[in-house]
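In: this one's sequence-less:
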């Protein structure tokens, strides 16, 4: 990191530090480099949803009556949505809680680095891992389960905004939930449990038509259900719309809910984020 010296009217030299955006890019490069150096974490992050996709798609591979698809194809977009949430919500919720517990955040807060640069670095990390996770899952779905890439440019646009809004909403929720664990050791339990429950009531592992209505209503309050529904609309034929609760892809509602969670997640971050543990004041 270099600083630019500029002369002042008094003959002294003022140091112009890089802005938050430039520091955020550098911080993001560092976060990505550190992530890929941890081989076990890399393997777990990318292999976990692929293994689950393989298991569920292999066990439930029959044709879905009246939908014109197989159960295997139904799992691909749902697992892709779960993969996006895993690389954002789960990853940030756990990693930030651990960094807070190890006093990494406290040390960073004591440097001249703008707080925004830290969060930009995390966003670059989840953007990189989210794109790679999505690409891997779609490659598996296309290669082994007969999922087709969209032929309509409008569907590619739908994929882009669902990915961006979903990743942003889940990343902000991950940052907010990182303040809940009392310590870094408890972070995994605190973050993984609600994420696992959401996967079951949002149509990731179980078809929407077999989930009790009250569970669907709870799942509909959170982004994952709408990410699953939106991605099904992108990658599945229109005949599969009959499987949805409303009999439609509801792209407008998907955008509205994910957009609302982006705003709500930002508010939660501003209200709850802490640089120190509760016991440190």
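Out: Cool, the structure landed. Small disclaimer: the values here were computed from a predicted structure and weren't measured. Residues are numbered from 1 along each chain as shown.
In: contacts, neighbours, all on C-alpha from now
Out: Will do.
In: am I right that residue 205 is in contact with residue 77?
Out: No - counting by C-alpha atoms under 8 Å, residue 205 stays clear of residue 77, with 11.2 Å between them.
In: A further structure is provided below for comparison with the first:
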């Protein structure tokens, strides 16, 4: 083979090396495959918000004020927002902490795989599971509780960016909080507790108009409250605006808050993420 042919072959081989985006997609496919291999995890992940929706919607079924909206219909978008945060913040916060404790991250860091590919794989995982979770809850809400799908394309546009920004913000916060637990055994407690508190002060389990103002102000510091409010604005009639703290859907403010949390979450990830435990040096 001539020198020219060798160089051409080398250039072709170098060009065939997959980049971070391709590796991230492949890593995401692997993450999804591994997720569905754990059947108990799959059942719990997708059934938990559905069960809670069924319980709360069955207990509270009366109409709320003069809005023409039932309490069960209020729970559907709130549970959708909670499901998005569950499949991103909670899932990543626990799973990455476990992988770090089991030295999976340390081994991956020693491979030629770009670090970005690992995080892209996680994003693909939460995007897939978050979309599936949302679709399940929306199907249950429309079939069982009379939630109407929007006929206005503008509302579907709002749904798309609320889902994308909310999922991204919560995923980044999940990656950041994964550095807090000192071991895999404590990961569940460390991550679940703040998520549980936020669900109560963000209008997931309790109607916004019955939550004390100071609790709402605290919940407004975090993405979940704004995701709940935005999804209510998408799937509920405008008559339900009066139930919100500001008596408006505030889509502009929701976009700003979620975008700010995307930036803030990325900064937190860059400042706090570690590939190994503190005890490993």
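Out: Nice, I can see it. Just so you know, these numbers come straight off a predicted model, no measurement behind them.
In: so residue 205 and residue 77 of the first structure - more neighbours on which side?
Out: residue 77 (28 against 19; other C-alpha atoms under 10 Å).
In: with the second structure superposed, average distance for whichever helix or strand that one is part of?
Out: Assigned by DSSP states H and E, residue 77 of the first structure belongs to helix 71-85. On superposition with the second structure, the mean distance recorded for helix 71-85 of the first structure (mean C-alpha distance after the TM-score superposition for the first structure) is 0.2 Å.
In: what sits up against that helix?
Out: 49, 53, 56-58, 60-64, 130, 133-134, 137-138, 141, 145-147, 163, 166-167, 170-171, 199, 203-205, 224, 227-229, 231-232, 235-236 (C-alpha atoms under 8 Å, 6 or more residues apart in numbering).
In: narrow those to those in strands?
Out: 63, 64 (DSSP state E).
In: now do the same contact list for residue 36 of the second structure.
Out: residue 42.
In: and it, how far is that from residue 250 of the second structure?
Out: Computed as C-alpha to C-alpha, to the nearest Å, the residue 36 of the second structure to residue 250 of the second structure distance reads 37 Å.
In: identify the residues contacting residue 95 of the first structure.
Out: Residues near residue 95 of the first structure by C-alpha under 8 Å, 6+ apart: residue 178.
In: what secondary structure does the aligned residue in the second structure for it sit in?
Out: Residue pairing (TM-score structural alignment): residue 95 of the first structure is matched to residue 95 of the second structure. Following DSSP: H, G, I helix; E, B strand; the rest coil, we place residue 95 of the second structure in the helix state.
In: contacting residues for residue 6 of the second structure?
Out: Contacts of residue 6 of the second structure (C-alpha under 8 Å, 6+ apart): none.
In: distance check, it against residue 15 of the second structure.
Out: Taking C-alpha to C-alpha, one finds residue 6 of the second structure at 14 Å from residue 15 of the second structure.
In: same question for residue 90 of the second structure.
Out: 38 Å.
In: the two - which one has more neighbours?
Out: Each of residue 90 of the second structure and residue 15 has its neighbours counted (other C-alpha under 10 Å); residue 90 has more, 27 against 10.
In: I'd say that one and residue 174 touch.
Out: Yes - with contacts counted by C-alpha under 8 Å, residue 90 of the second structure reaches residue 174, the gap being 6.2 Å.
In: so which bit of the second structure is stretch 115-124 of the first structure matched to?
Out: Taking TM-score structural alignment, stretch 115-124 of the first structure hits residues 115-124 over in the second structure.
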